[in-house]
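>>> Sequence below, structure please.
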Amino acid sequence: MRLQGKVAVATGVCGGIGLSIVRKLVNEGARVVAVDLSQESLDKLQKDYGDEVVTVAADVTRYDQVEAMIQKAVDHFGQVDILINNAGIASPKPLLEHDPDKDFDGITAVNQKGVYHGILAAGKAMKKQGRGGVIINTSSVYGTMASELSFTYNVSKAAVDMMTKCAALEYGPQKIRVCAVAPGRVDTPMLHQYKDIGLWDHIKREQMRNEFTQPEEIADVIAFLASDEANCINGTTVSAGDGFESFKYPLLPG
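Coordinates of the predicted model:
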């Protein structure tokens, strides 16, 4: 088990990727502080685990609450070695139909400000411990690609990529690695919003292998990045898009 003896904090744990992250971390030997906005959802998650997991309801847009979730790891498990900034939201909508408060400020607060809060709070705690650590941010292939219906989401993930680079540079002397994973289209409730607007079959055909990535596959990548096996990966965003960035929608049937 590659994470034996490690303590991880993970946000956004009650969604598709988040649930898989918690399961993978525990299976790899880590003890986990599982964070989400809904205590009710966290209570359901807690039933699946024993002493390896403790849950915290927190709003990542509030820095005091992010500090508290990091402190929970220290108080309950005695340390914090890994932070996974996974909380994120999206709402497909054409740019010209945006309500700035909801469709820019709201998404930016979670996807961008929330990651910043995590990087800052975890960095301070890890520096105080004096033995380094790993911070992993959930980005997206859309951090480097333009697409319709997802203006703010793309912008926020581009910011995550840059925050990853800048934090890695500043935290390097503290032996704290900062990296990110960029999922492509993953079969999660967030992606299922495209069913509601009639684009599900279309976006599935756009995949290189005509199938969506599964949440467990992203969790596998995150567990690797959190491990000592990934010690040379720092300040970079690792693509987990199944080649999505590398080709255009095929003209010929597969």
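
>>> use CA for all of it now, contacts and neighbours both
Will do.

>>> What is the burial count for residue 224?
Neighbour count for residue 224, taken as other CA atoms under 10 Å: 17.

>>> one more to line up against the first:
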Amino acid sequence: MRLTGKTAIITGGASGFGAGIVRKFTAEGAKVMIADIDPFGARDLADQMGDHAIACEVDVSDEASVASMARAALDTWGHVDVLVNNAGVTHLPTPLEDVSEADFDRVVAVNMKSVYLTARALVPHMKDNKSGCILNIASTAGISPRPRLSWYNASKGWMITASKAMAVELAADGVRVNALCPVAGETPLLKSFMGEDTPEMRAKFLATIPIGRFSTPQDMGNAACYLCSDEASMITGTALEVDGGRCI
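I've put the predicted structure just below:
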């Protein structure tokens, strides 16, 4: 019960890595807001978590929507201890010069602007409390980029740098900021990363991961739980690779 008494907002929490983090956090005693653009998926998962979770529809690229999410959490709990910026998108594997402007703008808005918007909405509250933890879900793509995912890679590199910059600035206010860098996992984005989900493509992808398997939602939940718990009170500004050795 490492998160007993803590409250957490998890964006993109209805599926994939986000759902794994939701399940782990509730199992460890946290009260969780499952914030997702898919209201039905968020409500379904919240119902499974019982009294430990609430659902909130949010577009993390929209300032008014993010502000409404933050208000709902504060109105419900009175305080927010943990923010997990998990919501993310990618463009399909494409030569960098052929990615459409609309796809580029969507990657920037969801993967990058969202971190800015959630910070505007919740950092003042954490500063006032002299306590808080922000966890940004980055990617090994931000450390060791793959070809044909250039603008997605860049957005995750940005997130790693943003996490470190936020950590340095907010440390004196008692707020810790870290990032997690998973390798691709069994999530709705896997097919988008690979271009096509075939046994051949999976084998090719897995050949780059020394441990020989994809990241799982459980892997991410376990790592996130540690970094957001008091056990990690001396850890800020790190980008933890949860990648089975992919970045070695």
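
>>> What's the TM-score once they're superposed?
The TM-score (TM-score structural alignment, normalised by the length of the second structure) is 0.94; 244 aligned residues with a CA RMSD of 1.4 Å.

>>> Which stretches in the first structure count as strands?
7-11, 31-36, 53-57, 82-85, 133-138, 176-183, 237-240 (DSSP state E).

>>> how close does the fifth one sit to the second structure?
I take that to be strand 133-138 of the first structure. For strand 133-138 of the first structure, the mean deviation from the second structure after alignment is 0.4 Å (mean CA distance after the TM-score superposition for the first structure).

>>> could you pull out the helices for the stretch 51-200 of the first structure?
Along the stretch 51-200 of the first structure, counting by DSSP state H, counting those that start in this stretch, helices occupy 63-77, 107-108, 114-129, 151-171, 193-196, 200-205.

>>> Contact partners for the most centrally placed residue in the second structure?
Residue closest to the average C-alpha location in the second structure (CA atoms, centre = their mean): residue 86, at 1.9 Å. Neighbour list for residue 86 of the second structure: 10-13, 17-18, 136-137 [criterion: CA atoms under 8 Å, 6 or more residues apart in numbering].

>>> Could you work out the most separated pair of these?
Greatest spatial distance among the contacts of residue 86 of the second structure (CA to CA): 13 and 136, at 12.9 Å.

>>> Give me the more crowded residue out of these two.
residue 13 (31 against 24).

>>> Do I have it right that that one meets residue 87?
Yes - in this structure, residue 13 of the second structure is within contact of residue 87 by CA atoms under 8 Å, at 7.5 Å.

>>> residue at max distance from the center of the second structure?
Most peripheral residue of the second structure (CA atoms, centre = their mean): residue 200, 28.5 Å.

>>> now stretch 205-213 of the second structure: how far from the chain's centre is it?
Relative to its chain's centre, stretch 205-213 of the second structure lies at 22 Å (CA atoms, centre = their mean, to the nearest Å).

>>> what does it rub up against?
For stretch 205-213 of the second structure, the external contacting residues (CA under 8 Å, 6+ apart) are 194, 214, 243-246.

>>> related to what we said a few turns ago, of the helices of the stretch 51-200 of the first structure, which approaches residue 39 of the first structure most closely?
Closest among the helices of the stretch 51-200 of the first structure, once you apply CA to CA, is helix 63-77, at 13.4 Å.

>>> what comes up buried for that closest one?
Neighbour-count burial for helix 63-77 of the first structure, counted by 16 or more other CA atoms under 10 Å, picks out 63, 65-67, 69-74, 77.
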